[in-house]
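J.: predicted coordinates and the sequence they were generated for:
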Amino acid sequence: MTETIANVPYVSLRVGMEAELTRALRADDLYVYANSSGNLNPMHLPKEDGDGDGRPEAVAPGMWVASLISAVLGTRLPGPGTLYRAQTLEFVGQAHAGDVLTARVRVLAKEPGRLVRLATEVFGADGTPVLRGEAEVIAPERALSFRADDIPGLTVQSHRHFDRLLELAEPLPPIPTVVVAPEEPDSLAGALLAARHTLILPILVGDARQIEKAAQEAGESLEGIQIVDVPDHKAAAARAVQMVNEGLAGALMKGHLHTDVFLAAIVQRDTGLRTARRLSHVFVMDVPGLDHLLMVSDAAINIAPDLMAKADITQNAIYLAHSLGVAEPRVGILSAVEKVNPAIPSTLDAAILSKMADRGQIKGGLVDGPLAMDNAVDLGAAMTKGIKSMVAGRAEILIAPNMEAGNMLAKELTYLAHARSAGIVMGAKCPVILTSRADDEHARLASCAVAALNAAHGGGV
């Protein structure tokens, strides 16, 4: 519920009156301030080392701290209708991301023309002073109240969940990874970037001349990198799979070749990397504003999966979530509506999958469906519909009814909600890093981190 804020007009102000406001300084506040003010001093940016001492400072800009005083004046005392005339500031301490700060003002004097002087201060949770000074304002003439119902909100486009995945993955031993046809700059640079982050140990299989040309265009060195010259893409994919089966590599990564050619070698019955479970693709997505990773499956392999294929898709996603540190992931089985309707087959599949999970045929997660997108991810929407569920409103995995729906959902999150995505194929003998040719190096890096964590977890099984 939005708070109603009211003022104290000039005639009602008395010397000695006080008001205060307490709030936590979040890392996101520093990014908002940097963007709105143009102050990109690295001393104030959460992940930057601004003074070269080897650690980030994340010091709050002095004027951000001072803005807390403005907030008290504008919302508490005198409140709505107040205008600044002057402010003195003495910075006597520092605040950092994570600190809880209190700003306090106290009326010192009333002067003609509705002028009011106030003592101002900001201090930390332990009482340590950060700022003190004196403000002069024009107080409001009449009583006013205000509800900020329609103030636009802000979502910082940070990707802290992917940052955490990288932190978890980088101490692990690099996985020997066959990169198939990295014959253009982006796909090659992504693999080499992952190697620099010690996520993978790349083995490049493809047209050696094209790979060397891509390295020159990307300004990359191939020194110390094993290259297996197989110019034909179909043969390169087959050779890569063979290397995994021979124990020469522990993961596969798609380069600049068509997905169907890449996957065809993996699903070969006798020579591929099949297991008892069906292969499925999982997008691991870091959506700005969402407080957890979001997984979407299947958006790339199974076009129109039947019930048992969906069971494997669901199980694969759960196993992947386990390897990323989610002990009991919440899985929402999506459809257009949240009620079973025989005219919508995906609602029947969703209800059966939920019951299969209840009976232990799908293990390791909380599974519920059918759920529409809104009541899968928004608790308010779920409550409005009267859905009582441990999954509704807080799903961490979304199982799409078919590939078209999953693909559209993932790309809408990427291009409209500014999500970043990692892509991996589950259900094979080893992690399969399946990136799009449109992915940037950050997406490829995140995909390698997911693969590394999955491999360290024994493939998620």
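T.: In hand now; what should we look at?
J.: only C-alpha atoms from now on, for both contacts and neighbour counts.
T.: Fine.
J.: tell me how far stretch 413-421 is from the chain's mean position?
T.: 9 Å (Cα atoms, centre = their mean, to the nearest Å).
J.: run through who's touching it.
T.: 157, 159, 283-288, 443, 446-447 (Cα atoms under 8 Å, 6 or more residues apart in numbering).
J.: how about Ala86: what's its closest non-neighbour residue?
T.: Closest residue to Ala86 apart from its sequence neighbours, by Cα to Cα, 6 or more residues apart in numbering: Glu136 at 5.0 Å.
J.: picking that back up, need the contacts of stretch 413-421 in CSV (columns: distance to Val337 and neighbour count).
T.: Below are the contacts of stretch 413-421 laid out as CSV (distance: Cα to Cα, whole Å; neighbours: other Cα atoms under 10 Å):
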residue, distance to Val337, neighbour count
Gln157, 30, 17
His159, 30, 18
Phe283, 23, 27
Val284, 24, 28
Met285, 23, 25
Asp286, 25, 27
Val287, 23, 23
Pro288, 26, 20
Ala443, 32, 20
Ala446, 33, 26
Ser447, 32, 28
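J.: hold the first one in mind and look at this next one:
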Amino acid sequence: MITHLSELAGMAKKKARKTIAVAAAHDREVLQAVVQAYRQGIADAILTGEEEKIRELLREEDCDPGQFRIIPADTDQECARKTVEAVRRGSAQFLMKGFLGTADLMREVVNHDTGISGGGFLSHVMFFEQRNYPKLLCLTDGGMCTFPTLEQKVQILKNAAAVMKRLGYNRIQAACVCGAENVNPKITATTDADRLTKMKDQWEPINMNVYGPVGLDMAVSRESCAHKHYEAEGAGEADILLVPTYEVGNGIGKAMLYFGGAKNAGMIVGAQAPVILVSRSDTAESKLASIALAAITAEAPGGENETGTV
């Protein structure tokens, strides 16, 4: 079971080497992470974008541009389209956003005719390593689905659980984070949480326990549970934090990063291939961890899943 982000690279190296397709790869920080992933044996790369700038940036990293396939593209839309096309053709097994807008890339990912959504429900998972928490904490969804319905929350939980399984987690504890532990018919987050906990037929086949509504403190702290006499299986030991809205997830995640000094790695899941959406403020360590995470969860070259169906 993976408990630290630094372990992701080691796990990725043990699997079949993948290829990452980078949209608008003319970005120094992104290329630094791609070069590290290549040198560590995690992934090869297909780079789309401004060809001469990409070559120049690679040389500045003391890397031979000839090690990578570079596909010229003049616009953000063209970068995104050619990157998604590489995955559709099987040349690459996952995607990464470079120097272009998230909307430009995702528009091509979900394109009905040429995209790679495959009819799946897309959601964002972000893994955090905290100094005072003994394992990785998966936060979802703080980057894709803004106001998920009850049905969408079911899919968000299943998407997150599938990734946790790939990381070696057997029994998964998922907390439905709300502002309070009481079910209030006027607060949708609490009624959704209550209904989710009762969907045993959804969770038992994937060996996941879902509990809530529960405050963030009691989701991750057994001491808080003891003080407030909150008892539920998995309480205080969450693997997954299901948040009620995008803003809640975004706020918790950034608080962990900027106030808690956490490390992070994340991606969009649910499509035919993982999609890494990095921020320019993400560290090189975070970007590399995200590449390793995607390499672990992506299908092996040729379409065969290395770990079987989750």
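T.: That came through, no problem. None of these values were measured; they are calculated from a predicted model.
J.: hang on, the earlier thing: looking at the contacts of stretch 413-421 of the first structure, which is nearest Thr275 of the first structure?
T.: Relative to Thr275 of the first structure, the closest of the contacts of stretch 413-421 of the first structure is Phe283; by Cα to Cα it sits at 20.5 Å.
J.: alignment lookup: the closest one to the second structure.
T.: By TM-score structural alignment, Phe283 of the first structure lines up with Met126 in the second structure.
J.: and if you look at Val72 of the first structure?
T.: Checking with TM-score structural alignment, Val72 of the first structure has no match.
J.: pretty sure Val72 of the first structure contacts Glu20?
T.: Yes: counting by Cα atoms under 8 Å, Val72 of the first structure touches Glu20, with 6.1 Å between them.
J.: between the two, which contacts overlap?
T.: 103-105.
J.: just among those residues, which is most surrounded?
T.: Counting neighbours by other Cα atoms under 10 Å, Val105 comes out on top of those with 28 neighbours.
J.: distance of that one from Val340 of the first structure?
T.: Going from Val105 of the first structure to Val340 of the first structure by Cα to Cα, to the nearest Å gives 58 Å.
J.: which stretch of the second structure lines up against the longest strand out of those in the first structure?
T.: Scanning the first structure for the longest strand, with DSSP state E as the assignment, gives strand 100-111. Following TM-score structural alignment, the aligned partner range for strand 100-111 of the first structure in the second structure is empty.
J.: circling back to that earlier point, since we're on the residue nearest to Ala86 of the first structure, how many residues are nearby?
T.: For Glu136 of the first structure, using other Cα under 10 Å, the count is 21.
J.: now it: which helix or strand?
T.: strand 129-138 (DSSP states H and E).
J.: equivalent analysis for Asp29 of the first structure, please.
T.: Applying DSSP H and E, one finds Asp29 of the first structure within helix 27-37.
J.: and which of the shared contacts of Val72 and Glu20 of the first structure is nearest to Val130 of the first structure?
T.: In terms of Cα to Cα, no member of those lies closer to Val130 of the first structure than Ala103, at 9.7 Å.
J.: excluding chain neighbours, what is closest to Thr3 of the second structure?
T.: Lys135 (4.4 Å).
J.: quick one: contacts for the aligned partner of the one you found in the first structure?
T.: In the first structure, Lys135 of the second structure lines up with His292, judged by TM-score structural alignment. The contact partners of His292 of the first structure, taken as Cα under 8 Å, 6+ apart, are 161, 286, 396.
J.: near the counterpart of the last one in the second structure, how many other residues are there?
T.: I take that to be Glu396 of the first structure. Under the alignment (TM-score structural alignment), Glu396 of the first structure pairs with Asp239 of the second structure. Counted by other Cα under 10 Å, the residues lying close to Asp239 of the second structure total 25.
J.: contact partners for Asp239 of the second structure?
T.: Per Cα under 8 Å, 6+ apart, neighbours of Asp239 of the second structure: 135-138, 172-175.
J.: most neighbours out of the residues you listed, which is it?
T.: Highest count within the contacts of Asp239 of the second structure by other Cα under 10 Å belongs to Ala175, 31 neighbours.
J.: can I assume Leu273 of the first structure is in contact with Leu263?
T.: No: taking contacts as Cα under 8 Å, Leu273 of the first structure lies outside contact range of Leu263: 9.8 Å.
J.: determine which two of the contacts of Asp239 of the second structure are furthest apart.
T.: Lys135 and Ala175 (14.9 Å).
J.: mind listing what the most centrally placed residue in the first structure touches?
T.: With distances taken as Cα atoms, centre = their mean, Asp286 lies nearest the centre of the first structure, 2.5 Å away. When contacts are counted by Cα under 8 Å, 6+ apart, Asp286 of the first structure touches 159-162, 292-294, 419-421.
J.: can you tell me what Ala86 of the second structure aligns to in the first structure?
T.: That one, Ala86 of the second structure, aligns with Met243 by TM-score structural alignment.
J.: and for Asn159 of the second structure?
T.: So, by TM-score structural alignment, Asn159 of the second structure is matched to Asn316.
J.: part of a helix, is that match?
T.: Yes: with DSSP: H, G, I helix; E, B strand; the rest coil as the criterion, Asn316 of the first structure is located in a helix.
J.: these two touch, right, it and Ser280?
T.: Yes: contact criterion Cα under 8 Å: Asn316 of the first structure and Ser280 qualify, at 7.2 Å.
J.: overlap in contacts, the two.
T.: Shared contacts of Asn316 of the first structure and Ser280, counting by Cα under 8 Å, 6+ apart, come down to 426-427.
J.: re the thing from before, wait, what's in contact with the closest residue to the match of Ala86 of the second structure other than its chain neighbours?
T.: Setting aside the residues directly before and after it, Met243 of the first structure is nearest to Ala249 in space (Cα to Cα, 6+ apart), at 6.0 Å. Residues near Ala249 of the first structure by Cα under 8 Å, 6+ apart: 175-178, 243.
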